[in-house]
Each structure stands twice: as C-alpha cells, then as structure tokens.
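Q: dropping a prediction and its sequence here:
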Amino acid sequence: MIGIIGGTGISSILKGDKEEIIETKYGKAKIMFDKERDVILLFRHGANHNTPPHKVNYRANIYALKKLGVERILAINSVGSLKEELKPGMFFIPNDFIEFTKKREETFYDEGKVVHIDMTEPYCPELRKILKDILNKNNFAYGEGVYVCTEGPRFETKKEIEIYKNWGDVVGMTGYPEVVLARELEICYVSLCNITNYACGISKNILTVDEVLETIKEMEDKILKVVEEFINYDFGERNCICKDALKHAIIE
C-alpha cells in the first residue's frame, strides 16, 4: 500500500472516499482512503491547513500509515531554493538532509530500548530512482541534493540562509522528522519537493506567502501528474535498505 503525504490540492486525484480518524498511541491522524487503488492520503497540516509545521504530530501520522499497512510513502514538500540554478517552478529530490528543528518528537524509541537507526542513505534509493524516471519521462526540470529543515513557522533570516546555502540546496520546514520516523518503522520514504521561491537573501524581493501559493498553483498540474504516475507504478518486491532497517540498527 502507498501513502501520500501532502497538502490539500493532492486530494483531487483521489476518488472521494470519506475521511477516517486513525487512533494511535501517539495521538490521532486524519486520513483519506482510496480503496480502489490502495492509496492513503494524509494531510500533513490538516484538511484546512491550520497546523503549523512545528506542531504537526509527525509520529501519529507515520505510525498511522504503518498501522494501515503502508510500505511506501511519497511526501510532497514545498521548499525554498538556496542555489540560483534551482529555480522556482522546478522540482527537487533530496538525497540527504540537515535539520535545525528544536521541539519536535523525532523518534519512536524515546523510552525503553535505545535504537540507533542508520541514516547513511535516508531516502529510499528505489523510490528515488522511480521518481527520477517519472520526472525524466515527463521532461519536468528537477535538481537533487541536500534538504535543510528548519523549525518554522517563520521564514529564515538572511544570515541563516547565508550559512545554510554552504551546506544544502533547498530549505523547508516539513521534511524532518518524517524521513527518520519512516525509516524507524521500515517504510520506504521519498520526497518530491516543489521549489516555490528563492530563500531570503537570494531573492531580490521580500518573500510573501502569496508568492509561495502562486507558484504552488502554477505547479499543481505537474505535481498531480507525478503523484498519479507514482500511484500507478508497477512496484515489485522491496529490495532496499529501508525494509530491513532495524536489522542494521544498533539496539541497546
């Protein structure tokens, strides 16, 4: 089964099954279930987009998907570009991340046994290849590299961006800890980032929410095209590092 984590616009490709509330020991998660295609849609910020990134219950969301039998997750993330060549309107596929979050619950192993999960290759290599094949097939421009995750909900300062651009390629607020939580539950996880703007100090103008929303609207058809092809992809058996992550973890 496939899980799609993203914003409200993605619901238009799923056939109108009702919302369900999934109870987990970490809290509640609201999902939409497309029974015809074995796809679960989860709105990261809530159906009305009223949960800020630092308040998202990431553990409940990922645990609910695991509970429902999800083996592969496609996450949709809006990001700002740290590099001039990565232009708004392009896609971006992270192959690594750096995080500067502060208050998020970021592991399922915060009591009882201690589990050190390996994150040498944090994003599923099999799903990254599939995603790149889909983008290439449709001639959609994209880049690859390091995702820098900040706490939010504020945008970053000019000096912060000056530092981040030496370490990463895009900056966002929602990619972490989803990627780690998925690995802890041995779920394959890949991120499709839509670049909505240049980050502060790189852009010549003050960043506004309207600018971000306008770019997302312009990219919507492309995003939905990629999601549609991902859902309909003929997946085989998983042969990646994700499915056996706990076998390679250090457990104390």
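A: Ah, there it is.
Q: from now on I want contacts and neighbour counts done on CA atoms only, so please keep to that.
A: Will do.
Q: list of residues touching stretch 233-244?
A: Under the contact criterion Cα atoms under 8 Å, 6 or more residues apart in numbering, stretch 233-244 has outside partners 124-126, 183, 186-188.
Q: the same query, at a cut-off of 6 Å, please.
A: Contact with stretch 233-244 is made by 186, 188, as judged by Cα atoms under 6 Å, 6 or more residues apart in numbering.
Q: cool, and stretch 48-68?
A: 26-27, 29, 45, 151, 174.
Q: for stretch 97-114, same thing?
A: Contacts for stretch 97-114 (Cα under 6 Å, 6+ apart): 146-151, 177, 181, 251-252.
Q: this is the comparison structure:
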Amino acid sequence: MTAPGTPPIIGVIGGSGIYEIDGLENTSWQKVGSSFGEPSDELLFGELAGQQMVFLPRHGRGHRIPPSELNFRANIDALKRAGVTEILSVSACGSLNGEMPPGTFVICDQFIDRTFAREKSFFGTGLVAHVGLGDPVCTRLGDALEEAATELGLDFKRGGTYLAMEGPQFSTQAESHLYRSWGCDVIGMTNMPEAKLAREAEMCYATVAMVTDFDCWHPDHDHVTVDSIIKTLLDNADKGRALVKAVAPKLAGRTVSCTSGCQTALDTAIITSPDARDPAMIKKLDAVAGRVLKG
C-alpha cells in the first residue's frame, strides 16, 4: 500500500548462492504473513549505507524449496506488506548466447514465460485485472544496476531476454536450440511469474541473471564439470553481493514516483466494475491493490 512518492525501501530476492547481503546493519529476521500463504522464509530487515533494505532468500535458508514449489505470490505480497517499493532479483542462470559466457552478469529487460505449474496472478474470479507487461522491468533500476556494475568492473551485459522454464530438470538439447532460435539469451527457473506479480503489486522490479554455465546447446557443454559450475556460482555470488552493496546508495533518497510508471500500474488495469467485486478478494488484495481499491 505504498503511495507514489514514498522514500524507497529496497527488497532483494536472492537466488542460488545469494543468501545474505554484505554490509547489512541493524539486522533482524521477522516473520511477515501473507494472505496468499507462506513466503519462502522470514524477511531480513536492515540498513545498508543508511538505506532501508529487506532481504528474502528465494528458496529459503538452506535452499529448501524447488522452483515449482515456490509461493511467488506470498513472497511478493509479504515484501509489499513489509513496505518494499523496489525489488532487485539476483539469480543464477544458464547462457543461451555465445557472447554471454559463464561469469557474465545480464541485466535482463525481457522475459519469455514457459512455466506452467504456478499461480501467476494475484487477481481472479471476483476481481479481474490486466496489467501492462510490454516493458517488464524498471528502467530506472536497470540504469542504477548498469552504473554500479560499471564502477565495479563487472563483466555484464545490459539487456537480454530471460527464458523462464518450469524445471526442476534442465533443458533437452532440442529445447535449448529452440530457445536460442527465439533469440533468448539466458535461461532460468525463477524469474517468472515473479516479475509479473511485482508489476501487479505496483513494485519496481529488475533482475540480474548471473551466468554459471552454457546451456546444453553448447558443443563444450559435456566438458563442464560440477566443480567448475560451483566455482563460478560462488564467484558470481561474491560479485552479486558487491553489486547489491554498490547499487543501494544509488537508489536511496528518491522522493518522487517511479518515472517508468511501475507504481501506478493498476490505475487502468482493474476491469471488474465496483458493484461486482468480491469483498473477500478485495480484503485479500489489501496490500497488493489497496491503493486503487480503497473507497
């Protein structure tokens, strides 16, 4: 229920390898409930260079929850209830692009959603909404990530299409070649429907996909060892935490609405007439859509 113009609170969703934030002070783990069930874990509240931060380990501490069993709606809803206004998603991925080798950080700007076993919307029967998703990530957050990555000297690419697969198995070669023919750059299992739900919740969202290996399309794929993947994953994790630490001050102090319109995404999205809206749904959506449903 954060109104446009409210000073930012930055949420970080950490994927494989990102289980903490370096430099976080005045920390406390707190349980935040959701009307959509249980989130992956408690939320870690703290401050980084004076900026309020909230961290959520996407798979739970200890990496307990597989991609298909993540309660994406509860995760986003809980972050919204915690006051988070913008989300930085950091996760491991495979590369579908020969120019994005292991160790590359990709600041994605597009998604293709191939998942099929997940709840993908907060809305439903009794309260229908259709948000725009033509530009699914926040340009302002992407700009800040690019600036921070440049300052750190990271090997990164600005722009790229993330193919979200269901998992937990990896792709077949036929699938991998198909996704490459579509122009996809990286492949992972967690950023959808996460990005869709963040937009429905009127939260700025950007993702950093950290490449650990080439997907199975690559002729050298069979020569990749588990040890090399783990080494890259750990190296990426160190750099990923450094990136979060570097970008936080760049997002601090904002006192105006998001120029990308993320925080007003529901202004024209709800199509159900007021007299036909289900009161139970209105109550359930008090955090996600309270701004537009009040009154």
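A: Great, that's in hand. Bear in mind the structure is a predicted one, so any value in this text is a computation, not a measurement.
Q: so which of the contacts of stretch 48-68 of the first structure belong to strands?
A: In strands, defined here by DSSP state E, the members of the contacts of stretch 48-68 of the first structure are 27, 29.
Q: between the contacts of stretch 48-68 of the first structure, which has the most around it?
A: residue 174 (27 neighbours; other Cα atoms under 10 Å).
Q: and that residue, what's its match in the second structure?
A: For residue 174 of the first structure, the aligned position in the second structure is residue 190, judged by TM-score structural alignment.
Q: excluding its backbone neighbours, what's nearest that match?
A: residue 67 (6.0 Å; Cα to Cα, 6 or more residues apart in numbering).
Q: now which residue in the second structure aligns to residue 196 of the first structure?
A: So, by TM-score structural alignment, residue 196 of the first structure is matched to residue 212.
Q: which residues sit against whichever strand or helix holds that match?
A: Element membership for residue 212 of the second structure (DSSP states H and E) is strand 204-214. Outside strand 204-214 of the second structure, the residues that touch it by Cα under 6 Å, 6+ apart are 86-95, 102-107, 137-138, 229, 232-233, 262.
Q: so which of those are in strands?
A: Reading strands off the contacts of strand 204-214 of the second structure with DSSP E, I get 86-95, 105-107.
Q: farthest pair in these?
A: Maximum pairwise distance among those (Cα to Cα): 26.1 Å, between 86 and 95.
Q: more crowded one of the two?
A: The neighbour comparison of residue 86 of the second structure against residue 95 (other Cα under 10 Å) goes to residue 95, with 29 against 26.
Q: alignment lookup: that one to the first structure.
A: Aligned partner of residue 95 of the second structure by TM-score structural alignment: residue 81.
Q: check residue 27 of the second structure too.
A: Looks like residue 27 of the second structure aligns to residue 17 there (TM-score structural alignment).
Q: part of a helix, is its match?
A: No - Residue 17 of the first structure: not assigned to a helix; according to DSSP: H, G, I helix; E, B strand; the rest coil it is coil.
Q: quick one, helices of the stretch 1-150 of the second structure?
A: 72-81, 139-152 (DSSP state H, counting those that start in this stretch).
Q: in the first structure, what stretch matches the first one?
A: By that I understand helix 72-81 of the second structure. So helix 72-81 of the second structure sits over residues 58-67 in the first structure, by TM-score structural alignment.
Q: list the buried residues in the matching stretch.
A: Neighbour-count burial for stretch 58-67 of the first structure, counted by 16 or more other Cα atoms under 10 Å, picks out 58-66.
Q: how distant is it from the center of its chain?
A: 13 Å (Cα atoms, centre = their mean, to the nearest Å).
Q: that stretch against the second structure, how far on average?
A: Stretch 58-67 of the first structure, aligned to the second structure and superposed, deviates on average by 0.4 Å (mean Cα distance after the TM-score superposition for the first structure).
Q: tell me how far the counterpart of residue 241 of the second structure in the first structure lies from residue 199 of the first structure.
A: Structural alignment (TM-score structural alignment) places residue 241 of the second structure against residue 224 in the first structure. Distance of residue 224 of the first structure to residue 199 of the first structure, computed by Cα to Cα, to the nearest Å: 25 Å.
Q: same check, this time on residue 221 of the first structure
A: Taking Cα to Cα, one finds residue 221 of the first structure at 24 Å from residue 199 of the first structure.
Q: these two: which is more packed in?
A: Neighbours per residue, other Cα under 10 Å: of residue 221 of the first structure and residue 199, the larger number sits with residue 199, 27 against 13.
Q: contacts only, for that one.
A: So residue 199 of the first structure contacts 80-82 (Cα under 6 Å, 6+ apart).
Q: tell me the one of those nearest residue 13 of the first structure?
A: If you rank the contacts of residue 199 of the first structure by distance to residue 13 of the first structure using Cα to Cα, residue 80 comes first, at 25.3 Å.
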